[in-house]
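*Asks:* sharing a model prediction with you, sequence too.
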Amino acid sequence: MYFVKTYRSYIIILIFTLLWQTWTFAQTNQVQFGKNRVQFHDDFDQWLYYETNLFTVYWYGKSRNAGHKVVRIAEREFNDIIKTIDFKTNEKTEFLVFADITDLKQSNIGISDAFEYDGDITKTVDNKVFIAFDGNHNHLRRQIREGIAAVYLNNLLFGSNLQEMVQNSLMLSLPQWFKTGLISYFGEEWSSHYDLRVAKVLSNKRIKDFEQLAAADPRLAGQMFWNYVGFNYGKNAIGNLVYVTRINRNLDKGFQYVLGNSYDNIIQSVFKYYKSRSDEHIKELKNIDRQWKPVTRMRTKEVVTAMELSPDGKSLLMVTNQISKIRVRLVDLKTGKSKTLLKYGSKNKIQAPDPNYPCIAWKNDGKNILICYERFDKINLREYDVGTGKHRSQLIPGRYQRLYRIAYWDDRNIVINGTTDGYGNIFLYKLSTRESTEITTDPFDKLDMTVAGKGSSRSIYFSSNRPDASLTRVSGDSILPVGSFNIFSLQQVTADDGTSGWSMAQHTFNDNFSERLPYVDEQGILHFLTNEYKNNAIVRVGPDEKYRAGTSNVNLINLPVVIDQFALSGKTRKIYLNIFDGERYRLTSMDADRWVASDVGLSKSPKEFDYTVPGDRQFQDSSAVINARHTVFRKVETEIPENMKFITKYGDITEEETSETVRPERANEPKVSGANKMMPLNPLNIVPYRLRFKITDSGVNFDNSMLFEGMNSYIGGGESNLFPPFGLLLKAQLRDMFEDYRLEGGVRIPVALNGNEAYLVYDDLKYRLDKRVALYRKASNERLNIGNISTQVRKNIILMGQYDVKYALDQFNAVKVGLTLRQDRSFYKDTDLNSLDKPNETDQRVGIRVTYILDNTLDKGLNLMAGTRVRVFGEWVKQFEVSFDKKFNFNFNKGHMWVGGFDARNYMELGRHSILATRVAGQVSFGTERILYYLGGSDGWLFPGFNNETQTASDVNFAYQVPAPSLRGFQYNIRNGNNYGLISNELRVPFLRYLSRRPISSTFLNNLQLVGFFDVGSAWTGWNPFTKYNPLNTVYISQPGIDVKVNYFRNPIVFGYGAGIRFLLFGYFIRLDYARGWDTGNLTPPRMYISLGADF
């Protein structure tokens, strides 16, 4: 002890030095919330993986074929990306391949974060890339490219090990557009769609420079910038700029060294460049804005994701999405009124909704509606009777992983466009027996399926990236279907031998642009969307016509907006459009007299972004028969002509570009262009995943936070046993690859070296019911001065075990049930004769707690968030006694306690950066034992003060004592009791962000915040805080020979107000608050608080 007193200052300096080396960020408020991952199935029980020199790809049963494609695409795309970034790392990129977006959202990886997923940019966590297959291999390729770019950019900018990552994150502060825009640049090339978005954003008069545009849409601004740099300076400049910026940890120097100009001048040039390109488009948008006719009233942020016109053209069936709140609405087109047929989901600003569901279809007679939707990872089919309003439902068989389109074929059968075993195909599904027959069985993508015609003239139209309509058998392992989409149709035919089958025909021929969303009207005229022209256009061709690229005098509608969906009615002469005007989606209508010839006043997509257009080819009408009974393609001894092969911007894959040799072509296999061939996989390299752990989080922290939301035993009360002493917390966490299992352990040693704390926590998150087992031990030595004679040392030991189970209701809501066993043991060390007579004290208790948790918050920055958090709990605690001293003794008849409480928080965004945070909290305890709550002070207060003048009820048996949440302006114990209530308000303003038009490069300055706050609360004993018997209103005065009891009224409610500043220093978030308090009409002197950790 002498050593500690003599060298205490040196020990503290050493501790801070160690902390500066580790840069921990583990400071949080005491109450734990958190979001959920909901597992609806056990498909993740068996994972497999395939490892190459560069990547490790993981998949499970349903995502097997998609996983195989990911291996090949990643190997193929890697060189193109790395050539631009000009950076390599020893860390392998790990791809986690999911069968669909629903499965992706069930993964536990990154569970401690909000796991934001907007659907537009590939999600990555560390070196893990999340891939969800949506039936379109072009989208799959984009996700892979974005994932590789994101992982390598993270390693380049922030390093691959923990020390580099923390140091660079502290020293290098980049604007959001810098990284997100570059990832998008690698994933998808510039197109007219981006031109439209830029024009719409720039039409806003409030957008006057690049920084304002970046604040409004960071991803678009970044895509604009990197496209500008690549086009004007060359792609090599992109990697150089990123590298130099990282080396100098300064954006300005990167611009100056690589681009030869300052940051301000470059972004000004970028803004002017796109402004000049968009002027004409902006005029077109302003002119057409006056022509839109709304179809029905839409809610705020509600967009249409699917729509179908009724056969009589009088009603519109549509699917809407309002921030993940899904509705199926039936609109009367004459009145504009709508009726909601189906509604599910909740508003979710964090994760993008599923774009595929619901699927909708009209029956030919207009009397029935078919709705296909997904709930709890099961596909439901509902048939709705329009006349009666009744419906009947059934589950789609589990072999279907995902449905994209549905349509009636006849009264008994429907046609399904969906995915099974990782491939999208078309099926005939019998409603009564739930049996299905495969119409197509090939690896090419098939989307936008619809049924046209009646009776024997019925046909199935769809868009596909297949090379032609030949039915040559193609192995899914041999090619990569990433070509452009054309329109095809299937007709049911009867062969000469009486066998029923299907014939296929091709209606559009385009190698460089895509045709989507086919629709055939009553006259057999085919309509479809094409992106051959600027934005995209609706084209119509006659029943016997074929559409080829460059065809002139084609009737079409070309608007200065992106047409997302359309529906036509020949009876009402109306066209209904769901358009994107660059800013938002609109549902509108127009008269069907807007058709013009393709060579009149139309412009193609900007040539600087076009692929190379091949020479004209001879039109060939190709058709064949698919045998529906055997559901396989008939082999045809033919080769695809040279001028009909896929044309892409990639060259052939050479042997050097792949890790394995390409196998010889099989006989009778079509010769697809070399750019679309893929490297084979060696089946011997596919290995089952075995559980393995690695350290994912370790560090050293200096704090005095309560672990396990713990309570201290009430032994005489007072501050001596109220706050854990400041100490050095060393902890480490082990996680398995998929973060289904976590093991965390830690030890905290006080600076005074007068005790220790240790804990071990194991989490099992594999299934929907999460389980946790926790062990905790705390030992502390407390020095008690007995007059002037001697000093006694009391040792307190807490042993606690917890078992919790949590059931996730959805991503934001959960119910948790916990069982706690606790033993508090206290004894005196033999320091003098009086200590020998002191009895040991042991308290044993068991508790059962039920908790409801809501958390839909979204992090907006350090100490800044938006959304709501709620935690409500009830707990029953029972004292018991188990001993084995002389004989076994068990006594369950001792005291008990009931505890209830809540903590509700709301974070409201004010402008672009500021947050108004409100907290309402309270707890009550009753029974033969109770908890004593101390009101006042500040969470994480470095030098806490305690008010010894406030009286405590002497007739109440307190078992524990706990500091209530912050009420600044006072010391702890300005009020106490077995109940408390508190309201806190904070306005958090990162003011320097408003003063600078440019991103702030300094992490310290970027996180500097001004805070204004107001706290009001009370703690009291009994049921009524205003009773005259409240101990707060009683003061005892003792003098020799006389004891006086004085009663006077004190307002049980106190409040404090003030201002503060928040900043990040040496990895610690520090709060400085200057506050005054109001107590029974009197203002207290100003008080300064220095605290560690984030605000509530």
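*Replies:* Sure, I can see it.

*Asks:* CA atoms for contacts and neighbours, from now on please.
*Replies:* Fine.

*Asks:* which helix or which strand is home to W20?
*Replies:* Using DSSP states H and E, W20 sits within helix 8-22.

*Asks:* and the strands in the stretch 301-450 of the chain?
*Replies:* 302-309, 315-322, 325-332, 338-344, 359-362, 368-375, 378-385, 391-395, 402-408, 413-420, 423-430, 435-438, 446-452 (DSSP state E, counting those that start in this stretch).

*Asks:* next, the one to line up against it:
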Amino acid sequence: MRPNRIFHMRTYLLSLLCLLLSATVVNAQGIQVEFGKNRVQYHDDFAEWSQYESDNFVTYWYGEGRFIGQAVVQLAEYDFQEIQNVLEHRINEKIQIIVYTDLTDVKQSNIGSEDTFVNNAGQTKIVGNKVFVYFDGNHRNLRKQVREGIASVYLNAMLFGSNIQEIVQNAVMMNLPVWFKEGLVGYVGERWNTDLDNQLRDYILSDEFEGFELLAERDPKLAGHSLWHFIGQQYGKSQVSNLLYLTRINRSIENGFLYVLGMPYERVGLDWAVFYKDRYSVEEQRRDTLSSAPLAIKNKRNLPVTRAKISPDGRQVAYIINEIGKHQIYLYDIAKGTSDRIFKGGFRNAFQATDYNYPIIDWNPNGQEIAILYEKRDVAYLRIHNVRTGKHTEEPLSSEYQRVYSMSYVNPITMVFSATVRGHSDIFLYYTNTRQTQRITNDFWDDLDATYVEIDNRRGILFASNRQDTLLKQEKLDSILPIDDFDLFYYDLEDRSEELVRITNTPYANEREPMAVDTSWFSYLSDASGIYNRASGYLEEYIHHYDQLIQLEDGSEIRLHVDSAMTSLDSTLIDTIIIEPVIKKRAVTQPNTNYHRNILRQDNARRTNRAVQLVLENGQHQLHLFQPAPSDAISSAAETGFQQQRSAEVKKATVIEPKKKQQAPPSSRQKPVMSILTESDRVSVDTVRVDQSRRDTGKVDIDNYLFQSEFDDEESEPTVIIVQEPENENEPEQVRIITSDRQLSDVMNRPGLRTKKPYEFRSSKIIPYRLEFRTDFVTTQLDNSLLFDGLNSFAANPDGFNLPNPGILLKANFKDLFEDYEFEGGVRVPTTFNGTEYFVTFKDKKRRLDRQYAIYRRNQQFSSESLSFVPSRREVNILLGQYGVRYPLDIFRSLRATGTLRRDRVTQLATERSSLQVPTTSEQRAGLRLEYVFDNTLDVALNIKNGSRYKIFVEGVKKFDLGFTDGVSFDLARGAMGIVGFDARHYQRFLKHSVIALRAAGATSFGSERMVYFLGGVDNWLFNSFNNEIPIPAAGQDIAFQALATNMRGFDLNIRNGSSYLLSNIELRMPIFKYFSKRVRSQFFRNFQLVGFFDVGTAWEGNDPYSEENPLNTSVVDNSGLVSVRVNYFRDPIVAGYGAGVRAMLFGYFVRVDYAWGIETRVVQDPMFYLSIGTDF
């Protein structure tokens, strides 16, 4: 009978093992298990691609993205020279731009799907020149993406080089902070604007403001963009390229700042804080704060609120919260102050861009239903939710809509959409009862924020657009790019006129978010002052011009402009001439608010005159109620500092009063002559004299309209001429005559004068894309990992498991342009030159069901002792073929299946006469492995993750015999094996930079053949040793394969073995040097980690570790076959180990050093030292 203390120890260890297993769940064959996230293709639109090669780019698009692709070609060529000038760099290769129709399609692309923070010793990553962009209904945002993509390619070439030699030289030495590159890409991609200014203002004026470094950690792109903007404003834009050049030459950002700006990087950060703090503090004093208290909505974690709509009776507010892809819609009762969730969808996704466009909501005019337009698996659904009953109806939206951007009810069965169809964002009427669509606009201009209004008892649509005129006509993109600011337009639903009413015409501002206030007034948001504030307006009728109606004797009529004449009409045919006024509508607008923060969205309940507005203040999205008072006008708000700088980009302007010309006959009419300008009275753009009727978008003076005639008109106002001084003295000045507000808008809305024509797009140059492959990486490194599951044939090596000897792994990877197809081939040559391995894999990820093909071969020789003095030698040859499929359920979850055909051949080499009699054995097996994989881990640093991942698998292996000696023979009745296992890991953030990593794994094999697992040691152990004291199954038993169960530190390999095992590990990984400095330049110290660990596990035969079938406690002593003694004694099957270690990058390898003490049968063993390579456990 065993002592009680043994029983207590066994109970304790079992409890501890179960505790660790309950905390998390990893792998049957070592720790290098393939998890991974997925890209899901929901459609077949990627089947055919088109390409267009222009002067500096090769652009690709698919399906109905032709017009988006054309716009990208023209935008890229339009800005190419300017970006080169800003960065002062050139590259020889053409940049490849891949165009997607929307953000959802980008997420389905395979480009960039490889994992980061993997061991890349000796790997030369070919820095690509691929840029992928998508359309969100706004060509200005599309232009921003194109510019940022070009800038990223250029920065990679500047900082890391454009050929393999330069990349190898610079890849390790460049340790730039994230804000440096991301901020510079943003700086080149778009000018400083109202949205960026609002975000930075809110941070700097908040209580959490602690300087540049904290913002760089929270939002590196905003921090970097603001710093580069600050440098450009304070020191000149030329210093940006100087900083880039010297940063690369000196291999140090600190030296770059010191040499170019004459001060250290830290001082520039302090000056940045003072600059913006002073500016925003002064601006804050001149503006109003929100007087109302924010609604107490359910948002404790301060997540982004994307949309808010108030019910028609003004009693409830529906709002949307989006947590990096997981969206929830709440209904807030204003009287009760409570929120109820009515809809949820999506999932948290920190790895791809968050889609803040969906879902879209709007209240039905009946006040009882909310329309919810959301997207699921790339299909848009329209759900009608009844707020009283909680029931809903749902149907997919017509597939013609590529994406919807806004939705507004016209009546209970009709909606107005702003949506993209065939690459154009236009306005549509959608009938919910018939699912039919009626198109309102059909051109290449961007039409957004469509909302239904009733003004003067007439139904209409207000929307924002960057169109240049008011005539509705079918237009295709040609020589004009739709990249101007947004103005508001009105479309009358009663007469369906082909002419719109222009509400605003502001060259330096954007107007968005229109809404109806009552039957006379409407409201909208404008950033004319540099902050989005509310303005209001109404429509009035006026006499646009006069027509003459000529009635002829035969009863027909001719209508002409009153100033026109018909020279060929016989006057005797005229009966009557009537002069009629032509009445049109115009808008009268005025500002209403002067808030200190942007109003992001607004919505009004017209029945009760109660409205809601969304603002960002103190880092929180807040909802405020207010009562619209459109007639309460305020004086124009002063411009912010950024808005003033925006105007100052046109450096000098000269106003020339031209002499009045004498009228000349039509044949001698002269065009304006461009002459050399003298430096007379220079004024800024803010004081350029422009016709007041053109500046005030609300009032239209009919006397200032010009009608074409055969005579020259006198110029009553001066011509505005813009003179841009060159940055270099030797360059000539650029002169441009400004004759309209729209031309002045062109000047103000881009960094430089828009004097060049867009690139001429020729449809004849569009060709189908042909498959092409490029080298993705080439690897030459030291490696001893287990390839292809690490299954060794037990018959080939019955004396124990032999880890691969360290060898030189040569591996090359090739991918096509879209990374849908991937070839990988390699060879590993051991340092002993025994056991060379070859493998080739091919992956087909074109469609949702991913496919993989693989071939693997290894040939290795083994030596063992024999009864004679001549060692026995045998050669083991493994030939393996695999076919695998992966079906992704979403980005984190997938179902996988792998079929395997394997042949293990053992040949006895001739060392003596008896060895010639040993036959060659060949074992053939077919296997099928099914897996369910989940992985949402986020790599925050090398070997440090956050999140969870796990795998559950079932495998079946069937032995068969296929022979061709005497014909073809096939036999399946040879043996079978089944395996069930799990593998999971969880990473919990700890003390900001550290992580607590939990791991558990287990597997069991069963059937007429089994697997034997050897517990002990670590993965990729460089100087491993095998424990021969623990008995292993004898040759001839039903053991088919052998595998490792690691990590179990404190012991050699084979501290326990059996056909089943359970194992758990816990590690504390602490990058200690990150706690002493925010910026650790050295790669060694940046990735240096202290590790504390505890391992516990067991392997056994039979039903449980304490089963009598377990041979662990039995030892057979054999004296040359004369005397055989069977000894039984007690060993606790559960072992544990604890210790500490370090992790560091050395010579491009992630080296793991562990020092561990093992615990076996309550006894602490002597410590052991482990040296291995590889990440994670």
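*Replies:* Cool, got the structure. The structure displayed is predicted, hence computed values, not measured ones.

*Asks:* export the strands of the stretch 301-450 of the first structure to a markdown table and tack on distance to F488 of the first structure?
*Replies:* Shown next, in a markdown table, are the strands of the stretch 301-450 of the first structure (distance: least, CA to CA, whole Å):
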| stretch | distance to F488 of the first structure |
| --- | --- |
| strand 302-309 | 20 |
| strand 315-322 | 25 |
| strand 325-332 | 29 |
| strand 338-344 | 32 |
| strand 359-362 | 20 |
| strand 368-375 | 24 |
| strand 378-385 | 26 |
| strand 391-395 | 29 |
| strand 402-408 | 15 |
| strand 413-420 | 14 |
| strand 423-430 | 12 |
| strand 435-438 | 17 |
| strand 446-452 | 9 |
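
*Asks:* which part of the second structure matches the helix or strand that the helix holding W20 of the first structure is followed by?
*Replies:* Sequence order places strand 48-51 as the next helix or strand after helix 8-22 of the first structure, per DSSP H and E. Counting by TM-score structural alignment, strand 48-51 of the first structure pairs with residues 50-53 of the second structure.

*Asks:* buried ones in the matching stretch, by neighbour count?
*Replies:* S50, Q51, Y52, E53 (16 or more other CA atoms under 10 Å).

*Asks:* out of those, the closest to Y431 of the second structure would be?
*Replies:* S50 (34.5 Å; CA to CA).

*Asks:* now do the contacts for that closest one.
*Replies:* By CA atoms under 8 Å, 6 or more residues apart in numbering, S50 of the second structure lies in contact with Y60, W61, Y62, I766, I767, P768, Y769.

*Asks:* distance of it relative to Y60 of the second structure?
*Replies:* Taking CA to CA, to the nearest Å as the measure, S50 of the second structure falls 6 Å from Y60 of the second structure.

*Asks:* shared neighbours of the two, anything?
*Replies:* Common neighbours of S50 of the second structure and Y60 (CA under 8 Å, 6+ apart) are Y769.

*Asks:* re earlier: show me what the helix holding W20 of the first structure is packed up against.
*Replies:* strand 693-703 (3 or more CA pairs under 8 Å, 6 or more residues apart in numbering; DSSP states H and E).

*Asks:* now the strand it packs on: buried residues?
*Replies:* F693, S698, G699, V700, N701, F702, D703.

*Asks:* distance from the chain centre to that strand, please.
*Replies:* The chain centre lies 24 Å from the centre of strand 693-703 of the first structure; the measure is CA atoms, centre = their mean, to the nearest Å.

*Asks:* so whatever helix or strand comes next after that strand aligns onto which residues of the second structure?
*Replies:* Next in sequence after strand 693-703 of the first structure, counting helices and strands by DSSP H and E, comes strand 712-713. Under TM-score structural alignment, strand 712-713 of the first structure corresponds to residues 792-793 of the second structure.

*Asks:* and if you look at stretch 737-744 of the first structure?
*Replies:* Stretch 737-744 of the first structure maps onto residues 817-824 of the second structure, going by TM-score structural alignment.

*Asks:* repeat that for stretch 9-22 of the first structure.
*Replies:* So stretch 9-22 of the first structure sits over no part of the second structure, by TM-score structural alignment.

*Asks:* repeat that for stretch 818-834 of the first structure.
*Replies:* Using TM-score structural alignment, stretch 818-834 of the first structure pairs with 898-914 in the second structure.
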